[in-house]
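Student: pasting the structure only:
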């Protein structure tokens, strides 16, 4: 269902769905271009409220690498109305919780509270996101925190290998960079640079506010408008920003191998290739294929590598999708001496599925996993709030639950096998973190 935009200058509210598996979803576009979506679920006694900004690490220039994440830290450090302590204590005093996260394509700030405390949560969160002062002492304090976070990440080879794989696929493109930035980019970053990024990127047309739980849509819209009044987000009329362009597609690197030598007890490996973007209709078939290959304990790779041979404790496949690109990959953590065997088995299984496809029984199981995980994942207000925001921010529409389940049901054996033949026969990139020399793996 398309989310059309109103003419600038007036707010327009629409009911998007009255889902039998959820609640009533409504959408209002404010004159500023900011969008508010809610899902009313009267049976709940809590509400999750999130402010989502269509800005992530891929929107940074090279010298700005880490700015979006840096800003995420700073927006809880104080506004013209509240100190950092007041921001946290006001929510915690009513038993609520707040947090935030930065991705490559968006940033989210959220709170979860009792339904009766939603007005407080909206006021606090709108104040923090719209009117942060970014005081110089706070910039310096959070710089130290972020540098420690980067160092901690470097001590986690199971996380580091995913960043190494992103670099193997995307190279110097922003999708290949660390969301946190690096010590070399975070250390010299000034308050002025962060402030410029903040005010240029955090504008109403780029923002979606979503809430789910026991709420009233009109009341939420009114509270949001009050919370943003007389802040930098109280702006002249504008239309919502267009969705992130899907063209031209990101140019990925030729298949390559990257090794990060590190004295670890376990080797961490990822083998994968470029895949489809998030708007590709084949994403439902890819979800099924992923489930069959490495999506659970009954998957081919888990059975072959862990259950039958005991070569690894953790082995799984995954698909990541962006507006204009995507990857499919297999991860395994194993003893360094078993890496070659694990890679050989993984390559052989991928080649087998590319050549022979999957079975009808596997198709049914993969579809069941997709449908079950989606529906079970909607049993709390936070996941429902996220669904509203991502539908609006990333797809421009909210697909009803029944329609999504129908799209999964419609996946055929031919759909999966055709995708497998195309995708799994591609040259594979390899990322390895462990006690190896850089030239230890040859293609």
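Tutor: Looks like it arrived, so ask away. Note that this is a predicted model, so its numbers are computed, not measured. Residues are numbered from 1 along each chain as shown.

Student: C-alpha from now on. contacts and neighbour counts both.
Tutor: Fine.

Student: Which residue, other than its chain neighbours, is closest to the one residue sitting closest to the centre of the chain?
Tutor: In the chain, the centroid-proximal residue (Cα atoms, centre = their mean) is residue 103; its distance is 5.4 Å. Excluding the flanking residues, the one nearest residue 103 by Cα to Cα, 6 or more residues apart in numbering is residue 56, at 5.5 Å.

Student: I'd guessed that neighbour sits against residue 108; true?
Tutor: No - between residue 56 and residue 108 there is no contact under Cα atoms under 8 Å: 9.7 Å.

Student: tell me, what's touching those two both at once?
Tutor: residue 102 (Cα atoms under 8 Å, 6 or more residues apart in numbering).

Student: Go ahead and confirm the residue nearest to the centre of the chain touches residue 177.
Tutor: No - judged on Cα under 8 Å, residue 103 makes no contact with residue 177 at a distance of 11.3 Å.

Student: list residues touching both of these two?
Tutor: Common neighbours of residue 103 and residue 177, using Cα under 8 Å, 6+ apart, are residue 57.

Student: about what we covered before: got the contact list for the residue nearest to the centre of the chain?
Tutor: Applying Cα under 8 Å, 6+ apart to residue 103 gives the contacts 56-57, 179.

Student: The structure to be compared is supplied as follows:
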């Protein structure tokens, strides 16, 4: 097993992943970090440009700015129009997109190995030299409002948003990533521009790539692209920005049940509580517990809520972990009259897991499900690229595949029970999104 804690100024080989896969890391002028995983058998490359800024980092007057920027960076630079950016990837059969999260933003692409220079040049141009045209911003404001409306129309998505707000009460992590209609209407171009200039700097940039590549080639291409944009001259430090604090916090929590009425046929029910931050010692045991409780067709929630009682089509357990806080939840979509029963059954399954150790068969299934999914997922260049980015931005901890599998398999039944006990003892909040005329069936 290879697990390494990498300082932010480290340059060199991180680990040998076997089969010719080599993970390497370099620090460029101004603190730009470049990490690659060479996969010699691949003809494609996935590349991501990461900034450690998410919705939790916004100022009160600029809520929604991070997600707004994600949209605006595709709208053009002095060198390229929005159509130029889109057609550059379409022309080679590539894919380009972006994702805003609560603690990071990533602009990523997947292309043939021969088209990697183009992808680096285009994304570098977007990240370093976005125009942020006021007219484009007003047009995109309407697009984002439509996106928020679409999400609000989805009762499952809405229930998750409300749960996060209640479990992370008055904490920046509890805010919706995309902002709200009110904040998007209120945010100005100056707010977005200031947010861009504050966070999009060399010391905050992490570039990760995986696939058919050579590390030195990626370093050379990234260096040339950033240098031509004059970006190294904007650095305020010669070293990378420090990683986020991983000192655990306990945000406020609003217990009890909240019901939101929407004209839908099926209600969404979530019961949740405080969880674990991203470096908690029990994070691997949490993964195994979550899988056994609600991670597949053989899980306890699926078997009890759906198979034995026929109360729901979809039900699962989930956990969200961030640098300093986290939460967990149990979800089901059911007939509105059954919401109380479904919530009680889900909680009962969690409590039962806390009261008694799981069987050897359950533990073996959970191990196999997680390990199999991990191996299959990491056959994809995008998954490996994303794994490098997440590790660099928050934990600085790099583990090869064998090491990750070993950590999962080391989780025992007592570990699962301990984690279930921690979660079962947490204060709980329940969110129900459904029609106004829903009634409990007795």
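Tutor: Arrived safely. Everything quoted here is computed from the prediction, not taken from an experiment.

Student: and the residue nearest to residue 103 of the first structure, what pairs with it in the second structure?
Tutor: Taking TM-score structural alignment, residue 56 of the first structure has residue 54 as its aligned residue in the second structure.

Student: Count the residues that sit near that match.
Tutor: Residue 54 of the second structure has 24 neighbouring residues, counting by other Cα atoms under 10 Å.

Student: got the contact list for it?
Tutor: Residue 54 of the second structure touches 66, 100-105, 177, counting by Cα under 8 Å, 6+ apart.

Student: can you pull out the helices in the stretch 1-150 of the second structure?
Tutor: If you assign secondary structure with DSSP state H, counting those that start in this stretch, the helices in the stretch 1-150 of the second structure sit at 65-72, 82-90, 116-129, 134-153.

Student: mind listing what's buried in the second one?
Tutor: Of the residues in helix 82-90 of the second structure, 84-86, 88-89 count as buried by neighbour count, 16 or more other Cα atoms under 10 Å.

Student: which residues in the first structure does it match up with?
Tutor: Going by TM-score structural alignment: helix 82-90 of the second structure matches residues 84-92.

Student: and the matching stretch, how far from the second structure on average?
Tutor: For stretch 84-92 of the first structure, the mean deviation from the second structure after alignment is 1.0 Å (mean Cα distance after the TM-score superposition for the first structure).

Student: Now do the contacts for the aligned partner of residue 14 of the second structure in the first structure.
Tutor: If you follow residue 14 of the second structure across to the first structure using TM-score structural alignment, you land on residue 16. Neighbour list for residue 16 of the first structure: 1, 24-27, 398 [criterion: Cα under 8 Å, 6+ apart].

Student: Adding distance to residue 149 of the first structure, write those out as JSON lines.
Tutor: Formatted as JSON lines, those follow (distance: Cα to Cα, whole Å):
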{"residue": "1", "distance to residue 149 of the first structure": "41"}
{"residue": "24", "distance to residue 149 of the first structure": "40"}
{"residue": "25", "distance to residue 149 of the first structure": "38"}
{"residue": "26", "distance to residue 149 of the first structure": "38"}
{"residue": "27", "distance to residue 149 of the first structure": "37"}
{"residue": "398", "distance to residue 149 of the first structure": "35"}
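
Student: Which pair in the residues you listed has the greatest spatial separation?
Tutor: 1 and 24 (14.6 Å; Cα to Cα).

Student: between those two, who's got more neighbours?
Tutor: Remark: of residue 1 of the first structure and residue 24, residue 24 carries more neighbours, 18 against 10, as counted by other Cα under 10 Å.

Student: residues contacting that one?
Tutor: Each residue near residue 24 of the first structure by Cα under 8 Å, 6+ apart is listed here: 15-18, 38-41.

Student: ok, and the closest non-adjacent residue to it?
Tutor: Going by Cα to Cα, 6+ apart, residue 24 of the first structure has residue 18 as its nearest residue, at 4.3 Å.

Student: pretty sure that neighbour is touching residue 38, no?
Tutor: No - with contact defined as Cα under 8 Å, residue 18 of the first structure and residue 38 do not form a contacting pair (11.5 Å).

Student: of these two, who's got more company?
Tutor: Legend: neighbour count by other Cα under 10 Å for residue 18 of the first structure and residue 38, higher for residue 38 (31 against 14).

Student: The second structure: which residue goes with the more buried one?
Tutor: With TM-score structural alignment as the criterion, residue 38 of the first structure lines up with residue 36 in the second structure.

Student: What of residue 204 of the first structure?
Tutor: Per TM-score structural alignment, residue 204 of the first structure is aligned with residue 202.

Student: Check whether its match really touches residue 232, as I assumed.
Tutor: Yes - between residue 202 of the second structure and residue 232 a contact is recorded at 6.5 Å, counting by Cα under 8 Å.

Student: All the strands of the first structure, in order from the start?
Tutor: Taking DSSP state E, the strands of the first structure run over residues 12-18, 24-29, 35-40, 46-53, 97-102, 107-114, 207-213, 257-261, 267-274, 312-321, 326-334, 429-434.

Student: Redo these as TSV? Include distance to residue 151 of the first structure.
Tutor: Listed next are these as TSV, based on distance: least, Cα to Cα, whole Å:
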stretch	distance to residue 151 of the first structure
strand 12-18	45
strand 24-29	42
strand 35-40	37
strand 46-53	27
strand 97-102	18
strand 107-114	22
strand 207-213	31
strand 257-261	15
strand 267-274	18
strand 312-321	24
strand 326-334	21
strand 429-434	16
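
Student: Identify the residues contacting residue 162 of the first structure.
Tutor: Each residue near residue 162 of the first structure by Cα under 8 Å, 6+ apart is listed here: 270, 431.
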